[in-house]
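Trainee: Prediction below, plus the sequence it came from.
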Amino acid sequence: MFIDRARIYVEAGDGGDGMSSFRREKFVEKGGPNGGNGGRGGDVVLIADKNLNTLIDFRYKRKYVAKRGGQGGTKNCTGVRADTVFVKVPMGTLVRDDATGAVMADLVEDGQTYTAAKGGRGGKGNACYVTSTNRAPTFAEKGEPGETRWLKLELKLLADVGLVGYPSVGKSSIIAQVSAARPEIAAYHFTTLSPVLGVVRLDEERSFVLADIPGLIEGAHEGVGLGHDFLRHVERTKVLLHIVDVAGVDGRNPIEDFDKINTELAEYSERLARRKQLVVANKMDLPEAQENFERLKEYVEAKGYEICKASAATGEGLRELMFKAYDLLLQYVPEEDEEDLARFDEIDPDSYEIVVGNDTDWEVRGKNIERLVAMTNFDNDEALYRFQLIWKRLGIDEALKERGVQEGQSVRIRDMVFDYKE
């Protein structure tokens, strides 16, 4: 089964908690703090694998969770760093953030990786907080929470040459003739429901990957007839072989079919409209083909396209067609990638916003302040005092007053809720 879309959940491991401990040895009257740092939590990393060609595995497993880092130990021992969880995906997988739709990565090369969720930093042990004024700190940090998110995976086939055209024009028959691919071939529309890849070998040194894209119909660029699902796989091809039923079986008009398919390609993507295209007049073995061919040839050449005769049924012209496709492949010049592959805008980690809460009067959101709450042990007086100092440095108290916070109103930061007091 060919699956080209999936939605998965990734959760990196939390950092290990720092240790609060003191050196205690015989004849050492006042051993100093020696609590070690916690270990970093495990990452979740996507890795492109050339041996995969579908996202079907993600139908059965959607959740990928890394382990937590080890807790810091005594004698300044750092906790164990958790192992990275590697998730294999096919080459050609586009990774999007599920919440925003932003493109996070495009994995097109074998072994290419993307860190989908980063493990949390280990909390600092109390030995890290020794100062000239505080020689024996009793508090240690908790581990930083690991990143979590839902991701959308979209597979776009990596093929050199793509076969496009209306249903039943002979695309599957052509790929079956010129490669070892064996798609289903039958006398009804939409026999091919999934893209099929085949390797075309011209000789010992020359070969390319050919993709049979399921038939397009009018309105495909708007999603009609699974148009978006099919057109997505054409995007990465370097050359298009536009297959036309020149015999006009089922009363079709070859010129109208040619125009409509090109319109769908252009409406879906301007880059597809500029892609090198070779028109293939298929079914030349049928009686009506020759007369229609002359009209089609005159029309497509006037539009600047080259046209070739072929017959998938007899194999006539297919070898010459593959050599021409290979020549066009050698002439391919990649365009600058116009797709927005930008990650989320980098923001100041100290920045925050104060909004009206869903279940509280107010909510404070910000990278550093939320991390600080998660990593602070509020049961320890020294840790609480440190939290208050950072809170003051960030100016959150003044910002809350400017928003109109009132005495006794509830304020949420991450999972902590408190009542505001002057």
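Mentor: Alright, I've got the coordinates. Numbers count the residues shown, from 1 in each chain.
Trainee: CA only for contacts and neighbour counts going forward, please
Mentor: Fine.
Trainee: now the helices for the chain?
Mentor: 171-178, 227-231, 254-268, 270-274, 289-302, 318-330, 367-375, 381-393, 396-403 (DSSP state H).
Trainee: Give me the contacts around the second one.
Mentor: Spelled out, that is helix 227-231. 195, 213-214, 216-217, 219-223, 265, 268 (CA atoms under 8 Å, 6 or more residues apart in numbering).
Trainee: what's the answer for the third one, then?
Mentor: Judged by CA under 8 Å, 6+ apart, the contacts made with helix 254-268 from elsewhere in the structure are 165-166, 216-222, 231, 242, 244-248, 272-273, 292, 296, 299.
Trainee: tally of neighbours for the closest residue to residue 243 other than its chain neighbours?
Mentor: When the adjacent residues along the chain are set aside, residue 243 lies closest to residue 280, with 4.8 Å between them (CA to CA, 6 or more residues apart in numbering). By other CA atoms under 10 Å, the residues close to residue 280 number 23.
Trainee: Please narrow the contacts of helix 254-268 to those residing in strands.
Mentor: Among the contacts of helix 254-268, the members falling in strands (DSSP state E) are 242, 244-245.
Trainee: quick one on the thing from earlier: so which of the helices of the chain gets nearest residue 101?
Mentor: Counting by CA to CA, residue 101 lies closest to helix 227-231 out of those; the figure is 16.2 Å.
Trainee: Residue 214 versus the residue nearest to residue 221 when sequence neighbours are not counted, what's the distance?
Mentor: Once flanking residues are discounted, residue 221 sits nearest to residue 268: 4.9 Å by CA to CA, 6+ apart. Distance, residue 268 to residue 214, using CA to CA, to the nearest Å: 16 Å.
Trainee: Counting neighbours, go ahead and name the busier of these two.
Mentor: residue 214 (28 against 21).
Trainee: re the thing from before, just the buried residues out of the contacts of helix 254-268, in ChimeraX syntax.
Mentor: Here is the ChimeraX command that selects only those of the contacts of helix 254-268 that count as buried (16 or more other CA atoms under 10 Å):
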select :165,166,216,217,218,219,220,221,231,242,244,245,246,247,248,272,292,296
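Trainee: Okay, one more to line up with it:
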Amino acid sequence: MFIDFAKIYVSAGSGGNGCVSFRREKFIPKGGPDGGDGGNGGNVIIVVDSNLNTLQDFKYKKKYIAENGLNGSNSNKKGGNGKDIIIKVPAGTVIKKHGMDEVFADLVDINSKKIIAYGGKGGKGNAKFATSTNQSPRKFEKGIKGDFDNFELELKLLADVGLVGLPNAGKSTLLAKVTSAKPKIADYPFTTINPNLGIVKFENFNSFLMVDIPGIIAGASSGKGMGIQFLRHIERTLFLLIIIDITNNNPKKILNTILDELKKHNPQLIKRQRIIVFSKVDLISKNFKLPKINNEEVISISSATGEGIKKLISLISAKLKH
């Protein structure tokens, strides 16, 4: 199962308490204070792991608690620090505090990390409170409580090119044609129920990453269909391919529907570079003229026969270089 959203509770460790102690040795019956400081609590740290590509692990574990620092002891011994707890996530994970729109962290790079809850500082032992006027202090500090909070994790896949279209428009077939990805393909709507990623390789060992998301329908931004919950996965793309089945009678209406839903989800998406791709041209007459849609750049392809595929890949690669 592809999981791209999770809620977790985290709690950093609390600091250990300082110690009240006095030096007591055989020939020093009235030694000074020697209570050590408490150790610091462990932090909660999120780290990007290149081996992960979903938030699947958070389906089973939702609480992450770091170790507390140990209390100080006599002979000025500082308590040990609590161990940090490491939470591993895939690249592209966005972190928000629960109920907040503001992004707390956006982890894109491999091995990047973020402390999301700091451990509490250990308290001072009584040795730290000795003065010239008070050489036997009984004062000490308790450790400070560690941070704790609820967070939301949202995965936005990292891809160069996003495939967008109505259900059964031919997006998955195109992805399978130009990459080694193996998305589910069938002659009925909503075959794609999860995003699919694939690497497109072309000349001179160059490549780009392509993502296919479930089909969009009118009202998707209001929760209809399946595409809306996955639109976040095209937010990071540099380029969009809007796939339209050439056998459909009203391509302009389809394009307007798709652009309207993209705009409602994120207005920046309709400003993204795009090409309108008419798919399934093998199903129409050779004399058929492609419809002109405003000032949109249009190309026709057939994933079944390979017609137009090489031209499309060359066009995308040229645009990505610029």
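Mentor: Cool, got the structure. None of the values given here were measured: they were computed from a predicted structure.
Trainee: What's the match for the residue nearest to residue 243 of the first structure in the second structure?
Mentor: Taking TM-score structural alignment for the superposition, residue 280 of the first structure sits opposite residue 277 in the second structure.
Trainee: From residue 174 of the second structure, how far off is that match?
Mentor: 10 Å.
Trainee: Surely residue 317 of the first structure and residue 324 touch.
Mentor: No. If you go by CA atoms under 8 Å, residue 317 of the first structure and residue 324 don't touch, sitting 10.7 Å apart.
Trainee: how about the contacts of helix 227-231 of the first structure in TSV, adding distance to residue 23 of the first structure?
Mentor: Formatted as TSV, the contacts of helix 227-231 of the first structure follow (distance: CA to CA, whole Å):
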residue	distance to residue 23 of the first structure
195	66
213	69
214	71
216	74
217	76
219	75
220	72
221	70
222	70
223	68
265	72
268	68
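Trainee: ok, those residues vs residue 103 of the first structure, which is closest?
Mentor: For these, the nearest to residue 103 of the first structure is residue 268 (18.3 Å; CA to CA).
Trainee: Which residue in the second structure aligns with that closest one?
Mentor: Under TM-score structural alignment, residue 268 of the first structure pairs with residue 265 in the second structure.
Trainee: gap between that match and residue 166 of the second structure?
Mentor: In this view, residue 265 of the second structure and residue 166 of the second structure are 16 Å apart by CA to CA.
Trainee: on that earlier part again, and the match of residue 280 of the first structure, what does it touch?
Mentor: Residue 277 of the second structure neighbours (CA under 8 Å, 6+ apart): 241-244, 298-301.
Trainee: Give me the distance from stretch 18-35 of the second structure to the chain's centre.
Mentor: 53 Å (CA atoms, centre = their mean, to the nearest Å).
Trainee: do the same with stretch 119-126 of the first structure
Mentor: Counting by CA atoms, centre = their mean, stretch 119-126 of the first structure comes out at 29 Å from the chain centroid.
Trainee: which outside residues touch it?
Mentor: Outside stretch 119-126 of the first structure, the residues touching it (CA under 8 Å, 6+ apart) are 12-21, 33-44, 66, 69, 71-72, 76, 79, 137-147, 375.
Trainee: Just the buried residues of that stretch, please?
Mentor: For stretch 119-126 of the first structure, by 16+ other CA under 10 Å, it's 119-126.
Trainee: again, but for stretch 45-61 of the first structure
Mentor: In stretch 45-61 of the first structure, counting by 16+ other CA under 10 Å, buried: 45-49, 53-55, 58.
Trainee: Next: stretch 314-322 of the second structure.
Mentor: By neighbour count on 16+ other CA under 10 Å, the buried set for stretch 314-322 of the second structure is 316-317.
Trainee: now do stretch 105-121 of the second structure
Mentor: So for stretch 105-121 of the second structure, counting by 16+ other CA under 10 Å, buried means 105-108, 113-121.
Trainee: Farthest pair within those?
Mentor: 108 and 121 (30.2 Å).
Trainee: so what's residue 305 of the first structure up against?
Mentor: So residue 305 of the first structure contacts 277-279 (CA under 8 Å, 6+ apart).
Trainee: Tell me the one among the residues you listed nearest to residue 201 of the first structure.
Mentor: Checking the contacts of residue 305 of the first structure against residue 201 of the first structure by CA to CA gives residue 278 as the nearest, at 19.0 Å.
Trainee: still on that earlier bit, for the buried residues of stretch 119-126 of the first structure, which one is nearest residue 95 of the first structure?
Mentor: If you rank these by distance to residue 95 of the first structure using CA to CA, residue 119 comes first, at 18.8 Å.
Trainee: The closest one maps to what in the second structure?
Mentor: Counting by TM-score structural alignment, the partner of residue 119 of the first structure is residue 119.
Trainee: if I look at its match, how far off is residue 15 of the second structure?
Mentor: 7 Å.
Trainee: for residue 288 of the second structure, same thing?
Mentor: 75 Å.
Trainee: if you count what's nearby, which of those two comes out ahead?
Mentor: Set residue 288 of the second structure next to residue 15 and count neighbours by other CA under 10 Å: residue 15 wins out with 31 against 9.
Trainee: That one: what's it in contact with?
Mentor: 38-41, 68-71, 81, 119-123, 142-146.
Trainee: Go again with 10 Å.
Mentor: Listed by CA atoms under 10 Å, 6 or more residues apart in numbering, the contact set of residue 15 of the second structure reads 37-42, 67-71, 79-82, 119-123, 142-146.
Trainee: contacting residues for the residue nearest the centre of the first structure?
Mentor: When CA atoms, centre = their mean is applied to the first structure, the residue found nearest the centroid is residue 95 (0.4 Å). Counting by CA under 10 Å, 6+ apart, residue 95 of the first structure makes contact with 6-7, 46, 101-107, 114, 116, 151-155, 341.
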